[in-house]
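Colleague: Okay, structure incoming, though there's no sequence with it:
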């Protein structure tokens, strides 16, 4: 559970740093998500999921 909370904290820190460093770019990126088809968002989500699993597997395994 400690590792899960640590990972969540790291994700929040990285995302917060992006918003702090590039607020305009993040606003534009989020606005463009509304125009993307569901299939493209799903594919991107699955790619991010697979990449995260592989990264954790490589680091931990």
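Modeller: Nice, thanks for sending it over. Remember, it's a predicted structure, so these values are computed and weren't measured experimentally. Residues are numbered from 1 along each chain as shown.
Colleague: alpha carbons only for contacts and neighbour counts from here, please
Modeller: Will do.
Colleague: got the contact list for the longest helix along the chain?
Modeller: Longest helix in the chain, counting residues (DSSP state H): helix 38-60. Contacts of helix 38-60 from elsewhere in the structure, counted by Cα atoms under 8 Å, 6 or more residues apart in numbering, are residue 33.
Colleague: Below is structure B, check it against A:
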């Protein structure tokens, strides 16, 4: 449970930083997403999921994993 809270906290920090540092960019990204079809958004989500898993796997291989 503790690891899930850490992960959620990191996501919220990253999201918050994006909104604080580049709110105009967030608005542009949201407009871009509105222009995509559902399938294109689903594919983008799948790509983000795969990238996240690859980064976690790489971090674990490099010894940064929490055990």
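Modeller: Yep, that arrived. Because the structure is predicted, anything quoted here is derived from the model rather than measured.
Colleague: returning to what we had before: could you list the buried residues of the longest helix of structure 1?
Modeller: Judged by neighbour count (16 or more other Cα atoms under 10 Å), helix 38-60 of structure 1 contains no buried residues.
Colleague: How far does it sit from its chain's centre?
Modeller: Helix 38-60 of structure 1 has its C-alpha centroid displaced from the chain centroid by 9 Å (Cα atoms, centre = their mean, to the nearest Å).
Colleague: tell me the average deviation of that helix from structure 2 after fitting.
Modeller: Superposed on structure 2, helix 38-60 of structure 1 shows a mean distance of 1.1 Å to its aligned residues (mean Cα distance after the TM-score superposition for structure 1).
Colleague: Other residues contacting the strand or helix carrying residue 32 of structure 2?
Modeller: Assigned by DSSP states H and E, residue 32 of structure 2 belongs to helix 23-34. By Cα under 8 Å, 6+ apart, the list of residues contacting helix 23-34 of structure 2 from outside reads 18, 19, 41.
Colleague: Relative to structure 1, what is the average displacement of that helix?
Modeller: Helix 23-34 of structure 2 versus its aligned partner: 1.2 Å mean (mean Cα distance after the TM-score superposition for structure 1).
Colleague: and for that helix, what span of structure 1 is it aligned with?
Modeller: Following TM-score structural alignment, the partner segment of helix 23-34 of structure 2 in structure 1 covers residues 23-34.
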